[in-house]
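**Student:** quick one: sequence plus predicted model below, questions after.
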Amino acid sequence: MLALFEGKRIFVPVILLLAAFITSQISAAGGYVAALPDMMIPTAHMGFIFFFFAFTASSLARLAPGTGPRFLMRNRRYIGLSFALIHGTHGVLVLSNLALTDASRPAPVLFAGGLAYLFLLAMTLTSNNAGVRAFGAKHWKRLHKQGSYYIWAIFMITSTPKLIMEPSPKGWIPILGLVALGLRIAAYRQGKRKQATQE
């Protein structure tokens, strides 16, 4: 089953799902501007699912080797690019909301979010073999590591206060965010222990 979505084929269901969601929301609301409030949060949630698996792929492969984690590792680049596509769409919706309605955001929020998108753009443009060669493996890895942790932090900062103020089943992003961090820490410690036993 997973073989149906190997490599670039991951994009097909992502694009179809995203297009179907946006089309249905615009149709139900009677227009693009009217649909914006109902499209922004779901696209952020949808993007986070792909971010979670891209962020934890190597950790899951180290901690629980198996078919699923191997699939994630083989396709981590395309899972990350799917996140970029969805979250880029989310960014367009947010900017549309700011430009076409009376909505506003504090300057610090705009700066922090803008920096996250700069990281996302840089990571997207370098998510290929040419990008690795151009940056060098060490610098490429640093960019993607720093960028992914910054994006993780933005998700946590923006979603945790909402969960605290209004606890609900919708508050799953900070919970999964902590799970993701826990997996990364556990995999790092396991790697260190393995390295120590080999010395």
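**Tutor:** That came in fine, so what should we check first?

**Student:** please make it C-alpha for all contacts and neighbour counts, starting now.
**Tutor:** Fine.

**Student:** let me know how buried T101 is, in neighbour terms.
**Tutor:** 12 (other CA atoms under 10 Å).

**Student:** how near is it to L16?
**Tutor:** 28 Å (CA to CA, to the nearest Å).

**Student:** what residues of the one helix or strand Q146 maps to count as buried?
**Tutor:** Assigned by DSSP states H and E, Q146 belongs to helix 137-165. Residues of helix 137-165 classed as buried: 140, 143-144, 147-148, 150-152, 154-156, 159-160, 163 (neighbour count, 16 or more other CA atoms under 10 Å).

**Student:** can you add distance to Q198 and give those residues back as TSV?
**Tutor:** As requested, those are arranged in TSV below (distance: CA to CA, whole Å):
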residue	distance to Q198
W140	28
L143	29
H144	28
G147	31
S148	30
Y150	33
I151	34
W152	32
I154	37
F155	37
M156	36
S159	41
T160	40
L163	44
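
**Student:** nearest to A34 among those residues?
**Tutor:** Checking these against A34 by CA to CA gives S159 as the nearest, at 23.6 Å.

**Student:** once you drop chain neighbours, what's closest to that closest one?
**Tutor:** Nearest residue to S159, sequence neighbours excluded (CA to CA, 6 or more residues apart in numbering): P174, at 6.1 Å.

**Student:** sorry, back to before: please point out which parts of the following helix or strand past the helix holding Q146 sit buried.
**Tutor:** Later in the chain than helix 137-165, the nearest helix or strand by DSSP H and E is helix 172-198. With burial defined by 16+ other CA under 10 Å, the residues of helix 172-198 counted as buried are I173, P174, G177, A180, L181, L183, R184, A186, A187.

**Student:** does the fourth one touch F55 like I think?
**Tutor:** Yes - with contact defined as CA atoms under 8 Å, A180 reaches F55; the gap is 7.2 Å.

**Student:** give me the most central residue, the chain.
**Tutor:** When CA atoms, centre = their mean is applied to the chain, the residue found nearest the centroid is F51 (2.7 Å).

**Student:** quick check: which element contains the residue lying closest to it once chain neighbours are set aside?
**Tutor:** Take F51 and drop its neighbours on the chain: the residue closest to it by CA to CA, 6+ apart is F83, 5.7 Å away. Assessed by DSSP H and E, F83 sits inside helix 76-100.

**Student:** presented hereafter is structure B, for comparison with structure A:
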Amino acid sequence: MRGIQGWRIVGLSALAIGAMVAAIWLVHGIDEQGMRMTIRATARTSCILFLCAFVASALRRAWLNPISTWLLKNRRYLGLSFAVSHTYHAIAWAGLWFVTSGAHPKFDPLGILGYVFLIAMTVTSFERPAALLSQRAWKILHTAGMHYFWLGFTMEFSLRISQSMFIYLPLVILLVFAMLLRVIAPRMQRKLAS
């Protein structure tokens, strides 16, 4: 894991997810079924990358070990990898609209708000744009965005448990655990300090 750091994480994520998308389209075709499968698959890769960034700080506070140290050190790149994965997700949604002649997907204002958050968080992950915001505004943007995505993933995947329990139930459990960790970790740190 030591060799996979920084921008290499983003590059490998882009290549791996791109290969996954290409494989789905090769096997299932670039049609409605292929696009829907790509949407579901990229939602799951986005969730995993999101969770890595979401828990990095809390996990480091709760357990000091090489994994938590690596996650915290590479949190920015994991977040950018999440943005890459969700860009593939957007491409699949656009592809679905194209192959269904505009019949799908329906207008989704909450999804659009998610992409507004994603773009704003991605842009402000770089020094110069981040410098245009106060530290407080940057923290509010990123905290609100992360919680918005957490809620979106949790709600969407909870609704899909009945369709595929073995895929979506573990993801929902991880999402709930991640939020609990973010709530509990600062308290654990304060107890250890005192």
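**Tutor:** Structure received. Note that the structure is a prediction, hence the values are computed from the model and not measured.

**Student:** would you pull the TM-score for this pair?
**Tutor:** The TM-score (TM-score structural alignment, normalised by the length of structure 2) is 0.90; 191 aligned residues with a CA RMSD of 1.8 Å.

**Student:** returning to what we had before: quick one: what's aligned to the residue nearest to the centre of structure 1 in structure 2?
**Tutor:** Aligning on TM-score structural alignment places F51 of structure 1 opposite F50 in structure 2.

**Student:** from V99 of structure 2, how far off is that match?
**Tutor:** Taken as CA to CA, the span from F50 of structure 2 to V99 of structure 2 is 29 Å.

**Student:** go on, R187 of structure 2?
**Tutor:** Distance, R187 of structure 2 to V99 of structure 2, using CA to CA: 50 Å.

**Student:** please apply the same query to N74 of structure 2.
**Tutor:** Going from N74 of structure 2 to V99 of structure 2 by CA to CA gives 37 Å.

**Student:** before we move on, the earlier item: what residues does the residue nearest to F51 of structure 1 make contact with?
**Tutor:** G47, F48, F50, F51 (CA atoms under 8 Å, 6 or more residues apart in numbering).

**Student:** now go through those residues and say which are in strands.
**Tutor:** Per DSSP state E, strands hold no members of those.

**Student:** re the thing from before, let's have the buried residues of helix 172-198 of structure 1 in JSON lines, adding distance to G136 of structure 1.
**Tutor:** Formatted as JSON lines, the buried residues of helix 172-198 of structure 1 follow (distance: CA to CA, whole Å):
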{"residue": "I173", "distance to G136 of structure 1": "33"}
{"residue": "P174", "distance to G136 of structure 1": "33"}
{"residue": "G177", "distance to G136 of structure 1": "29"}
{"residue": "A180", "distance to G136 of structure 1": "27"}
{"residue": "L181", "distance to G136 of structure 1": "26"}
{"residue": "L183", "distance to G136 of structure 1": "27"}
{"residue": "R184", "distance to G136 of structure 1": "24"}
{"residue": "A186", "distance to G136 of structure 1": "27"}
{"residue": "A187", "distance to G136 of structure 1": "24"}
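
**Student:** which among the residues you listed gets closest to A28 of structure 1?
**Tutor:** The closest of those, once distances to A28 of structure 1 are taken by CA to CA, is I173, at 26.4 Å.

**Student:** wait, what's in contact with the alignment partner in structure 2 of that closest one?
**Tutor:** For I173 of structure 1, the aligned position in structure 2 is L171, judged by TM-score structural alignment. Taking CA under 8 Å, 6+ apart, we find L171 of structure 2 in contact with C47, F157.

**Student:** now do P129 of structure 2
**Tutor:** Applying CA under 8 Å, 6+ apart to P129 of structure 2 gives the contacts V123.

**Student:** can you rerun that using 10 Å?
**Tutor:** Neighbouring residues of P129 of structure 2 by CA atoms under 10 Å, 6 or more residues apart in numbering: A120, T122, V123.

**Student:** same thing with F117 of structure 2?
**Tutor:** F117 of structure 2 sits next to G111, V123, L141, H142, A144, G145, M146, Y148, F149 when contact means CA under 10 Å, 6+ apart.

**Student:** now do S127 of structure 1 against A84 of structure 1, distance only.
**Tutor:** Counting by CA to CA, the gap from S127 of structure 1 to A84 of structure 1 is 11 Å.

**Student:** find residues that contact each of the two.
**Tutor:** Joint contacts of S127 of structure 1 and A84 (CA under 10 Å, 6+ apart) are Y78, L121.

**Student:** these two - which one has more neighbours?
**Tutor:** Set S127 of structure 1 next to A84 and count neighbours by other CA under 10 Å: A84 wins out with 20 against 17.

**Student:** so how far is T42 of structure 2 from the closest residue in space to Y168 of structure 2 that isn't next to it in sequence?
**Tutor:** In this structure, Y168 of structure 2 finds its nearest non-sequential neighbour in I161, 5.2 Å apart by CA to CA, 6+ apart. The spacing between I161 of structure 2 and T42 of structure 2, counted by CA to CA, is 17 Å.

**Student:** what's the mean deviation for the longest helix along structure 2 versus structure 1?
**Tutor:** When structure 2 is scanned for its longest helix (criterion: DSSP state H), the result is helix 32-62. Compared with structure 1 after the fit, helix 32-62 of structure 2 shows a mean deviation of 0.9 Å (mean CA distance after the TM-score superposition for structure 1).

**Student:** can you give me the angle that helix makes with helix 75-99?
**Tutor:** Interaxial angle of helix 32-62 of structure 2 relative to helix 75-99 (axes from the mean of the first three to the mean of the last three CA atoms, to 10 degrees): 160 degrees.
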